[in-house]
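Trainee: sequence unavailable; structure follows:
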């Protein structure tokens, strides 16, 4: 039975990944900060799905705790066959008005942990000649929405480069790029999108199902839903000056705060 490791597994897309992968008979390693919540989720999944669930509490803004997760990924004892780098959050402040320490912590979670854990997983998977890495980016990677867009753009570009390096190894890398998804992400960030039209929103189960299908077929970019595929195409073709203008007017730059 294959094993999947999921970061940010206690809520939102991470939790949905856990349930869908468990339903597909994957054993799990769940990573998040709150041990009590993780243990409760693990107990529920084990009782319903009949798979084995490890919990690995870690604050991915702390380099030493990232290393604990990396060590688990490097292990050839019950090796991880799928890494889902999902952990992340948003700071609902303009960059120039925010605390730089808060921004550095966000960078560590959204960028540095993805880099460290992807390398640890890929090196172990290459030795076995199989495996997959799924990094959660966003349609926001194509906009100009402050550090959140910058982090997600890094994840997308990094994953594409990783996929090139992994070509021919039996290991794949996929960047998931959804738009708005119905989770508690926005509430936790203090962002009110209640006035946004329902057509802009995706359901977490659909996003995760599409992502896992794309991983299975070795896709490098996974963008769930036709409407966000079209939005992504438009954002890639627009002059960057136009994208920045849309952001200044509160438009396209708001796309894609998912989780």
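Mentor: Yes, it's here. Remember, predicted model here, so these are calculated numbers, not experimental data. Numbers count the residues shown, from 1 in each chain.
Trainee: going by C-alpha atoms from here, please, whenever you check contacts or count neighbours.
Mentor: Will do.
Trainee: tell me where this protein has strands.
Mentor: 3-7, 27-32, 53-57, 82-85, 131-136, 171-176, 180-182, 201-203, 221-222 (DSSP state E).
Trainee: just say which of those strands is most tucked in.
Mentor: Burial of those is given as mean neighbour count (mean count of other C-alpha atoms under 10 Å); strand 171-176 ranks first at a mean of 28.
Trainee: all the helices of the stretch 101-250 of the chain, residue numbers only.
Mentor: Per DSSP state H, counting those that start in this stretch, the stretch 101-250 of the chain carries helices over the ranges 113-128, 146-166, 185-188, 204-216, 226-237, 240-248.
Trainee: re earlier: just put the strands of the chain in a markdown table and tack on distance to residue 212.
Mentor: Written out in a markdown table, the entries for those read as follows (distance: least, C-alpha to C-alpha, whole Å):
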| stretch | distance to residue 212 |
| --- | --- |
| strand 3-7 | 12 |
| strand 27-32 | 15 |
| strand 53-57 | 19 |
| strand 82-85 | 10 |
| strand 131-136 | 9 |
| strand 171-176 | 10 |
| strand 180-182 | 16 |
| strand 201-203 | 15 |
| strand 221-222 | 9 |
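Trainee: that older thread, can I get the helices of the stretch 101-250 of the chain in CSV with mean neighbour count and distance to residue 27?
Mentor: Rendered in CSV, the data for those read as follows (neighbours: other C-alpha atoms under 10 Å; distance: least, C-alpha to C-alpha, whole Å):
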stretch, mean neighbour count, distance to residue 27
helix 113-128, 20, 16
helix 146-166, 20, 24
helix 185-188, 16, 26
helix 204-216, 19, 15
helix 226-237, 15, 31
helix 240-248, 15, 42
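Trainee: got CSV for those helices, with distance to residue 46 too?
Mentor: Conversion of these to CSV gives the following (distance: least, C-alpha to C-alpha, whole Å):
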stretch, distance to residue 46
helix 113-128, 24
helix 146-166, 31
helix 185-188, 25
helix 204-216, 19
helix 226-237, 34
helix 240-248, 44
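Trainee: next one for the comparison:
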């Protein structure tokens, strides 16, 4: 690698992760990108390799072997991570009782275990070197329970809570941690919702740019979009029973929009570091 800071971006083969790779490259970061799909990673590396140095480490982060593969690759190449972007994630819609347990656990492994494991891996070195930033991609779903996407919303609530707590633990250090909480974004993860009105969606590029700016500024939480910000602010002042009731309506509507009925579980994930991109 050059003297440029190194950004490790998970789930970088498509969607928000791919756009984050572009943004960090535009701002002079060398990249280590990882995802499950080797061919997609090669495409990203070819696109950005003329600007900065790009290392690719294909890995399925929904598995312990995949996480170990990524960490081994970083050690063998002697790469020091200056910015950790925990973007890889998965989501699924449908009634919990009808969901496949293995898929639910794989979602938790990717959204929670991999993020936590990689933070454990990268943070000590950041503190030793006296610099570092962590960007965790959560969701507006982190702010309330979401029936119909119960495991996904709970996993993103973990990401938000973990980020907030860790930010306080790191308050007197040169390392910052940020939670990016996008709403609906035009990615493979929401292909089944493409019939929804355009105004409901942000572009992956817009979300990535906001995430980069928030990370650089050391903000703890960034919610892209005025509408999403208004929703999150409003939710903070509502009783839990009302939030639960309204999120139930929204969750059932989402199931209907994706064509997922009781007895059917439908993945709505993009494919990257495991079976998903975010």
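Mentor: Structure received. The structure presented is a predicted model; accordingly, all values stated were derived computationally and were not measured.
Trainee: closest one to residue 198 of the first structure among the helices of the stretch 101-250 of the first structure?
Mentor: Nearest to residue 198 of the first structure among the helices of the stretch 101-250 of the first structure is helix 226-237 (12.5 Å), distances taken as C-alpha to C-alpha.
Trainee: average gap between the closest one and the second structure?
Mentor: For helix 226-237 of the first structure, the mean distance to aligned residues of the second structure following superposition is 1.2 Å (mean C-alpha distance after the TM-score superposition for the first structure).
Trainee: give me the contact list for that helix.
Mentor: Surrounding helix 226-237 of the first structure, the residues in contact under the criterion C-alpha atoms under 8 Å, 6 or more residues apart in numbering are 139, 142, 143, 178, 179, 223, 243.
Trainee: out of the helices of the stretch 101-250 of the first structure, which is closest to residue 6 of the first structure?
Mentor: Distances from residue 6 of the first structure to each of the helices of the stretch 101-250 of the first structure were compared using C-alpha to C-alpha; the shortest belongs to helix 113-128, at 10.8 Å.
Trainee: hmm, back to that, nearest to residue 104 of the first structure, out of the helices of the stretch 101-250 of the first structure?
Mentor: Nearest to residue 104 of the first structure among the helices of the stretch 101-250 of the first structure is helix 146-166 (10.3 Å), distances taken as C-alpha to C-alpha.
Trainee: map residue 8 of the first structure across to the second structure for me.
Mentor: Correspondence of residue 8 of the first structure to the second structure, assessed by TM-score structural alignment: residue 11.
Trainee: ugh, wrong one, I meant residue 170 of the first structure
Mentor: With TM-score structural alignment defining the correspondence, residue 170 of the first structure maps onto residue 174 in the second structure.
Trainee: how far away is that match from residue 226 of the second structure?
Mentor: Computed with C-alpha to C-alpha, to the nearest Å, the distance linking residue 174 of the second structure and residue 226 of the second structure is 30 Å.
Trainee: out of the helices of the stretch 101-250 of the first structure, which is closest to residue 31 of the first structure?
Mentor: helix 113-128 (11.9 Å).
Trainee: what about the closest residue to residue 8 of the first structure other than its chain neighbours, how many residues nearby?
Mentor: For residue 8 of the first structure, ignoring the flanking residues on the chain, the nearest one in space by C-alpha to C-alpha, 6 or more residues apart in numbering is residue 87 at 3.9 Å. The burial count assigned to residue 87 of the first structure is 25, neighbours taken as other C-alpha atoms under 10 Å.
Trainee: correct me, but residue 87 of the first structure touches residue 5?
Mentor: No - Residue 87 of the first structure is beyond contact range of residue 5, at 11.6 Å (criterion: C-alpha atoms under 8 Å).
Trainee: could you measure from the residue nearest to residue 111 of the second structure when sequence neighbours are not counted over to residue 128 of the second structure?
Mentor: Here the nearest residue to residue 111 of the second structure in space, its sequence neighbours aside, is residue 89; by C-alpha to C-alpha, 6+ apart that works out to 5.0 Å. Shown here: residue 89 of the second structure relative to residue 128 of the second structure, a distance of 28 Å by C-alpha to C-alpha.
Trainee: and for residue 233 of the second structure?
Mentor: On the measure of C-alpha to C-alpha, residue 233 of the second structure and residue 128 of the second structure end up 37 Å apart.
Trainee: likewise residue 231 of the second structure?
Mentor: From residue 231 of the second structure to residue 128 of the second structure the distance is 39 Å (C-alpha to C-alpha).
Trainee: how about residue 85 of the second structure?
Mentor: Taken as C-alpha to C-alpha, the spacing of residue 85 of the second structure relative to residue 128 of the second structure amounts to 19 Å.
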